[in-house]
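A.B. asks: Okay, structure incoming, though there's no sequence with it:
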């Protein structure tokens, strides 16, 4: 960390969807929050020289490179922000931690439990030298979700009985949608399960303070072959090349399109989860409901500035779900934004993530969720795949025994 200039100099690997979201956060965070360190967007890395140069200009990075190893070795970089597909997370993160760089890594932490374990071990070793690391589960930074956690922790819904979580999308319903990297196990690790299921696993464990211990899972792939993307390389075609009116080349979909599982949590609650990219008409339908002995709370990302709260301790004539507009300055993260009633959006969750990361690094604290927290989510993902293969309940391996952070 550049204490002389009171800066935190960031190098980011990857510049597509998540890279753009993270760039927005790094550009914005010091303009919104009064932080002890000023972020400098030092460099962005990507494989294609012309495209990464254009991304650096568009997203606000001071320089660019096509070699992440060069980025990790630079003396003027304090943080490595990893926004690449999951197959490269472990190699980049472990190298960065060994070089003394703080690391922010997008979720899921890795493609396999073994890789996630290596990353968690590297993070623990680096921690002794003051090097910090965090996994990017941005939905826990949505103010309404953070408020859910506060209400649950304060005992407002009593003993938790039920947890219900769904994450519904529809962007691959069309069977002619191409075989992008998210549909390849070697690149993504899993499909809807890891891509969006990981979010609701983390969010529910964050809100309830309970971890999933046992589960019974089901996965399904509805479209098993898809057209190869234009200019794709390294893929094995299953059909002709598409010339002269021939059918386009296709490749095998090697991940799940949908995943469902029932679960038991270590605090006694039971839970159900559904993650799919085949919910026709649903674009980003993340919904969580927690039912307790004294009340319930529910969140729907399509109404992300609202929280539903049912207080069963109220007189029967006054009972019913209350709609809380989560825009007050005393609500989590919102003191620096707009006047009450003026909502925020998806991108703000990444700004909140950057704020928490910068504050933790400046204070010498460990930000949450840690790589060990993210390893536990990876173990849940692995258990769902094992259970789906066996057709029976399985136990989730535990990275540790403390409550979720």
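C.D. replies: That came in fine, so what should we check first? Nothing here was measured: the structure is a model prediction, and the numbers come from that model.

A.B. asks: CA atoms for contacts and neighbours, from now on please.
C.D. replies: Fine.

A.B. asks: and the residue nearest to residue 270 when sequence neighbours are not counted, what does it touch?
C.D. replies: Nearest non-adjacent residue to residue 270, counting by CA to CA, 6 or more residues apart in numbering: residue 264, 4.7 Å away. Applying CA atoms under 8 Å, 6 or more residues apart in numbering to residue 264 gives the contacts 212, 213, 214, 215, 270, 271.

A.B. asks: got it, and residue 198?
C.D. replies: So residue 198 contacts 107, 108, 377, 378, 381 (CA under 8 Å, 6+ apart).

A.B. asks: who's in contact with the second one?
C.D. replies: Counting by CA under 8 Å, 6+ apart, residue 108 touches 86, 135, 194, 195, 198, 374, 377, 378.

A.B. asks: thinking again about what came up before, doesn't the residue nearest to residue 270 belong to a helix?
C.D. replies: No. The assignment for residue 264, made by DSSP: H, G, I helix; E, B strand; the rest coil, is strand rather than a helix.

A.B. asks: Now do it against residue 168, distance only.
C.D. replies: Separation of residue 264 from residue 168 (CA to CA, to the nearest Å) stands at 22 Å.

A.B. asks: Against that first model, consider the following:
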């Protein structure tokens, strides 16, 4: 479908945003859009004009919470309103492609949560739609929010300035423990039809993108192993406060008085790779690291130094300068809260740290500024497609008992 998009002349009026999805990620994005113009100069500001979700009552509660006027129970209605500049997609992955392609073809900018899609074929179609739209001045970005963590943006700056020399090792981990309990319900993130993959796509996508972003290297091939440790889980109930769609396709069986469903995604994945810059890379993504809540870690070792980062201490970067005399060398802690650090000047006095939600504020700020300047935002859908190809290569290798799998570029 191709329609006439909204008026691109925004002089004197705010950027008008519609959010599709009102659960955890929709809430984070709504908070970001609401906060961004209060701390960053976004010209005429931002307004969330509508939220779309299948449950009208839940969507209305979300809208009231964030002061949003309109609720749509069918996202397609957003395309023909004529008063929306951006559609922000915060749904499960199986819905990304249809919504994004329709919005871009309708002349509406798109911010889409990661991973971009559930398959390479979907990501390719989305990227083609983004390229068509860009020719008309309509932009698309994929939401790898961790790029906007000040410490990681600063790490990228150090590497780009040559402070680490030749990059030789990349070590990336994402460790969580929220489904260690086998009684945890079968939510949509454990259903391949909706999520595409498990820890691989949900959190592995983040560390793949960060390795690319921080180092500038691209993976050329991988060898992987994956495992599903708990193969059946109780189906969610209304009292659990969790949900999975009725048509999840995950199957079911009776276990005593409980209705059980089959887990169809990976619980954990490990893989090694080689980059086009000659570095060796190791990755691990798991939801079964007991005691680790959101331990996203990145280490990069070079000929002149190293950096190390842990998101559970997200305001800090560890830096080792190997050019110093041995008696002075070692890792030192950099508190990344000075006004000279990325994004930090907009916030609090030095030493007053930021949190998880700030990465999303930075993300929508960069996106809004790129739209105002008429430039392509980063990461674009082409970046999302490349990450999808890496995810697919990892899954292919794991299914073939760690066979070396090249990555097409």
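C.D. replies: Nice, thanks for sending it over. The structure presented is a predicted model; accordingly, all values stated were derived computationally and were not measured.

A.B. asks: In strands, which of the contacts of residue 264 of the first structure appear?
C.D. replies: 212, 213, 214, 215, 270, 271 (DSSP state E).

A.B. asks: need the contact list for the equivalent of residue 106 of the second structure over in the first structure.
C.D. replies: Correspondence of residue 106 of the second structure to the first structure, assessed by TM-score structural alignment: residue 99. By CA under 8 Å, 6+ apart, the residues touching residue 99 of the first structure are 72, 73.

A.B. asks: swap in the one 10 residues further on?
C.D. replies: Residue 109 of the first structure makes contact with 86, 89, 90, 116, 135, 371, 374, 375, 378 under the criterion CA under 8 Å, 6+ apart.

A.B. asks: which ones among those residues are found in strands?
C.D. replies: Going by DSSP E, the strands hold residue 135 from these.

A.B. asks: Now render the contacts of residue 109 of the first structure as JSON lines, adding neighbour count and distance to residue 309 of the first structure.
C.D. replies: Output for these, formatted as JSON lines (neighbours: other CA atoms under 10 Å; distance: CA to CA, whole Å):
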{"residue": "86", "neighbour count": "27", "distance to residue 309 of the first structure": "36"}
{"residue": "89", "neighbour count": "23", "distance to residue 309 of the first structure": "38"}
{"residue": "90", "neighbour count": "24", "distance to residue 309 of the first structure": "40"}
{"residue": "116", "neighbour count": "24", "distance to residue 309 of the first structure": "36"}
{"residue": "135", "neighbour count": "25", "distance to residue 309 of the first structure": "29"}
{"residue": "371", "neighbour count": "28", "distance to residue 309 of the first structure": "32"}
{"residue": "374", "neighbour count": "29", "distance to residue 309 of the first structure": "29"}
{"residue": "375", "neighbour count": "29", "distance to residue 309 of the first structure": "31"}
{"residue": "378", "neighbour count": "30", "distance to residue 309 of the first structure": "30"}
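
A.B. asks: Pick the one among the contacts of residue 109 of the first structure closest to residue 394 of the first structure.
C.D. replies: Set against residue 394 of the first structure, the nearest of these by CA to CA is residue 378 (14.6 Å).

A.B. asks: Please report how far the closest residue to the closest one other than its chain neighbours lies from residue 381 of the first structure.
C.D. replies: In space, residue 378 of the first structure comes closest to residue 113 once its chain neighbours are excluded; the distance is 5.9 Å by CA to CA, 6+ apart. With distances taken as CA to CA, residue 113 of the first structure is found 9 Å from residue 381 of the first structure.
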